[in-house]
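*Asks:* This is a predicted model, with the sequence first.
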Amino acid sequence: MTNTLYTAFLSEKYKLLRNRQIFGVLIAPVLLIFAIDGYIIYDIIRSGSISAVPNPWKVLLGRYVFQFFYLLYPILVALFVYACCDVEYKNNNYKVLFTLPLDKSKIFFSKAVFILLTILFSILFAYAAFLISGYILSLIYPVLGFQNYDYRLVIFLTFLKLLITLSAISMIQLALSLLFRSFIYPIGVSMFMLVFSVFVAKKSFSDFIPYTGTYKAFLDIMNENDGFERLDYNNIAMIVLFMLISFYIFKRKRQF
C-alpha cells in the first residue's frame, strides 16, 4: 500500500512545499501582473488624461506583462527545479531513499510530476490574474476599450504555449540539477540559453530550443497569433525526452 506513486508524491509535496522557491513560482508572476496594473493606473493619474487604445489587451497589458515574463519565468523555473533537487543534497536524502524498499521510478516521477503541477498552477494563477486585470481596468477606465476586444482565444493559447515551454524548460533544468550539485551550472545554463534564444529567435533552428518559447510567447500576444507552431510541438516532445534523460541520470547517479 505504501509502495505507490501516490505515497511518493505526497512525500515530495510535504518536502517541497517548505521551499520558498515554490511560492516565487506561484506568486511572483501574479504580483508582477498586478504591479503592472498599478503602473498603468498610476500613469493615467499622473498624465491627467486618458484615451482609447487600439486593442489594450496587447498594447497595454500584454506588452508589459510578457516583456517581463519571457525574462522572469525561465529563471524562476530554474531556481525552483534546482531547489527541488537541492533539498535532497542538503539532507543527504538520496542515499536514504535508495536504501528504502521503494521503486526508484516512483521516487523520480513523483518529483517530476510535482514540478510540472507546480508550473501548471503557476500558469493558471497568472492566466486568471491577466484576465481579471483586463476586466478590472475595463470597469475603472472603460474609455481604454478592453471591453471592445474579444482577445480570449489569443490569450488562452499564448498561456497554453507558455505552459508547454516552461514544462520543457523544467525537465531540462531537472536533468542539469541532477547532473550538477553546484548551483552555478543549472542557473548559468538557463541564463545563457535565455539570452541566446532571444538572439536566434528568428532563425529556423530556434524551434528546437525550448528557451525561445518564452520570447515567442511575447511575439504571439503582440502579433495575435492563435495557432500552434513547430516550436510548440517540439517542446511537447522535449518534455518527454528530457524527463527520460533525467530519469536515466537519476538511476545512474545513486551517490549524491
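*Replies:* Received it, and whenever you're ready, just let me know what you need.
*Asks:* Could you use CA atoms for every contact and neighbour count after this?
*Replies:* OK.
*Asks:* Which parts of this protein are strands?
*Replies:* Residue ranges of strands cannot be listed for the chain, since DSSP state E assigns none.
*Asks:* remind me, longest helix of it?
*Replies:* Using DSSP state H to define each element, the chain has its longest helix at helix 104-140.
*Asks:* Mind giving me the packing neighbours of it?
*Replies:* Helix 104-140 is packed against helix 5-16, helix 20-47, helix 63-91, helix 152-179, helix 230-252, with contacts defined by 3 or more C-alpha pairs under 8 Å, 6 or more residues apart in numbering; DSSP states H and E.
*Asks:* Tell me which of these is the most buried.
*Replies:* Highest mean neighbour count among the helices and strands packed on helix 104-140 (mean count of other C-alpha atoms under 10 Å): helix 152-179, with a mean of 23.
*Asks:* Below is an additional structure, to be compared with the one above:
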Amino acid sequence: MLLKCIRAENLKLRHSCIWAACVLIPLIPAVMGTFNYQNNLGVLTREWYSLWTQITLFYSSLFYAPLIGLYCSYLWRLEHLNNNWNVLMTNPVPVRNVFLAKLAVVYWVTLLTQLWIGVLYFLCGKLCGLPGMIPGQILVWLLRGTLAAAAVGTLQLLLSMVIRSFSVPIGISLTGSILGFIISNKGYSMYWPYSVMLLGMNANKSEDSLRHGPIPFLVSLCAFFLLFTGISIWYLKKKDVRA
C-alpha cells in the first residue's frame, strides 16, 4: 500500500516546476559562493575546504531549507485545491501511508538536489583551479546534510499540510534557516531543526563541527523526525473532511 502511495505521489512530479527549481536554484549559491571565494583568496587559503565554506554559507543558510519547503508545499498543493482534501480523507488508505509517501518523495528529490550541489561544488572548484578531487570528508558532510533534511522535511510537510497557502511555509523555512544560522553561532544547534541541518552540512566551516562524535547530532535528528512525523500522522487521523 505504501509503495502504491509513493508511486501516486511521484506522478505529481511529472512535468512539474519542481525539477526546474531543483536544477536552477542551487546555481545561485554556487555562483555566489565561488565569487566570494575568488575575491578573498588572500584569506581563504584551504582550497577545497575554503570553497566549501563559501558555497554552504549561501546554500545551507538561505536556499537548502526553502527548497525542501518548496517540494513539500508542491506535494500538498493539490490536496488543498477544490475538494481534493475530502477525497484524500475518504480514501481507503491509512493516513500514515499518505504522509510517509509524501516524505519519501520529498526526500528523494532532496537527495537529487544534494547530488547536484555536490556536482556544482566540484565544477566550481575546477573552474577556480583547485587541484585534485573533492576531499572525502566533504562528501561525508554532504551525506550528513542529506540525513539532516529528514528533520526539516517532516516539519515542512507538517506546515504545508496545516497551512493552505503555497508560499507561507516556504517563507517560514527561510526564516527558520536564518534563525538557524544565528542559533548555530550561539552553540545551540541541537535544539532547532534548521540548525541541525546546518550542522550536518558543516556550513561555513572548514573544520568538522562533529569532530567530537556524531551521537548528539543523530539523537537530535531522530527526535525531530519522530516528533514532527508523529504530530503529522496524529493530525491527519483527527482531521475530518472540509465542508
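*Replies:* On my side now, so go ahead. Note that the structure is predicted; figures quoted are calculated from it, not measured.
*Asks:* In TSV, list the helices and strands packed on helix 104-140 of the first structure along with distance to residue 136 of the first structure.
*Replies:* Putting those into TSV (distance: least, C-alpha to C-alpha, whole Å) gives the following:
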stretch	distance to residue 136 of the first structure
helix 5-16	34
helix 20-47	9
helix 63-91	16
helix 152-179	15
helix 230-252	31
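*Asks:* What does residue 198 of the first structure correspond to in the second structure?
*Replies:* When the two structures are superposed using TM-score structural alignment, residue 198 of the first structure falls opposite residue 181 in the second structure.
*Asks:* Compute the distance between that match and residue 105 of the second structure, please.
*Replies:* Look at residue 181 of the second structure and residue 105 of the second structure: by C-alpha to C-alpha, to the nearest Å, they are 27 Å apart.
*Asks:* Pull the contacting residues for the aligned partner of residue 9 of the second structure in the first structure.
*Replies:* The pairwise alignment with the first structure assigns residue 9 of the second structure to residue 12, based on TM-score structural alignment. If you count contacts by C-alpha atoms under 8 Å, 6 or more residues apart in numbering, residue 12 of the first structure has them with 110, 111, 114.
*Asks:* give the contact list for the second one.
*Replies:* Same thing as residue 111 of the first structure. By C-alpha under 8 Å, 6+ apart, the contact list for residue 111 of the first structure reads 9, 12, 84.
*Asks:* Would you mind checking which of those is nearest to residue 44 of the first structure?
*Replies:* Nearest to residue 44 of the first structure among the contacts of residue 111 of the first structure is residue 84, at 42.0 Å by C-alpha to C-alpha.
*Asks:* isn't the closest one right next to residue 16, touching?
*Replies:* Yes: applying C-alpha atoms under 8 Å, one finds residue 84 of the first structure in contact with residue 16, separated by 6.4 Å.
*Asks:* Quantify the burial of the residue mapped onto residue 54 of the first structure from the second structure by counting its neighbouring residues.
*Replies:* Taking TM-score structural alignment as the criterion, the aligned counterpart of residue 54 of the first structure in the second structure is residue 45. Residues near residue 45 of the second structure, counting by other C-alpha atoms under 10 Å, number 12.
*Asks:* list the contacts for whichever residue in the second structure pairs up with residue 181 of the first structure?
*Replies:* Residue mapping for residue 181 of the first structure onto the second structure gives residue 164, with TM-score structural alignment as the criterion. Residue 164 of the second structure sits next to 77, 80 when contact means C-alpha under 8 Å, 6+ apart.
*Asks:* repeat that for 10 Å
*Replies:* With contact set as C-alpha atoms under 10 Å, 6 or more residues apart in numbering, residue 164 of the second structure has these partners: 73, 76, 77, 79, 80, 81.
*Asks:* residues touching the nearest residue to the fourth one once chain neighbours are set aside, list them.
*Replies:* Spelled out, that is residue 79 of the second structure. In space, and not counting its chain neighbours, residue 79 of the second structure is closest to residue 85: 4.8 Å by C-alpha to C-alpha, 6 or more residues apart in numbering. Residues near residue 85 of the second structure by C-alpha under 10 Å, 6+ apart: 76, 77, 78, 79, 240, 241, 242.
*Asks:* what's the spacing between the counterpart of residue 85 of the second structure in the first structure and residue 242 of the first structure?
*Replies:* Alignment note (TM-score structural alignment): residue 85 of the second structure maps to residue 94 of the first structure. Using C-alpha to C-alpha, residue 94 of the first structure is found at 20 Å from residue 242 of the first structure.
*Asks:* Repeat that for residue 153 of the first structure.
*Replies:* Taking C-alpha to C-alpha as the measure, residue 153 of the first structure falls 30 Å from residue 242 of the first structure.
*Asks:* now stretch 103-117 of the second structure: which residue numbers in the first structure?
*Replies:* Structural correspondence for stretch 103-117 of the second structure: residues 112-126 of the first structure, per TM-score structural alignment.
*Asks:* What is the mean deviation of the matching stretch from its aligned residues in the second structure?
*Replies:* For stretch 112-126 of the first structure, the mean distance from the matching residues in the second structure following superposition reads 1.4 Å, by mean C-alpha distance after the TM-score superposition for the first structure.
*Asks:* Would you mark the buried spots in that stretch?
*Replies:* Of the residues in stretch 112-126 of the first structure, those scored as buried under the neighbour-count criterion (16 or more other C-alpha atoms under 10 Å) are 112, 114, 115, 116, 118, 119, 120, 122, 123, 124, 126.
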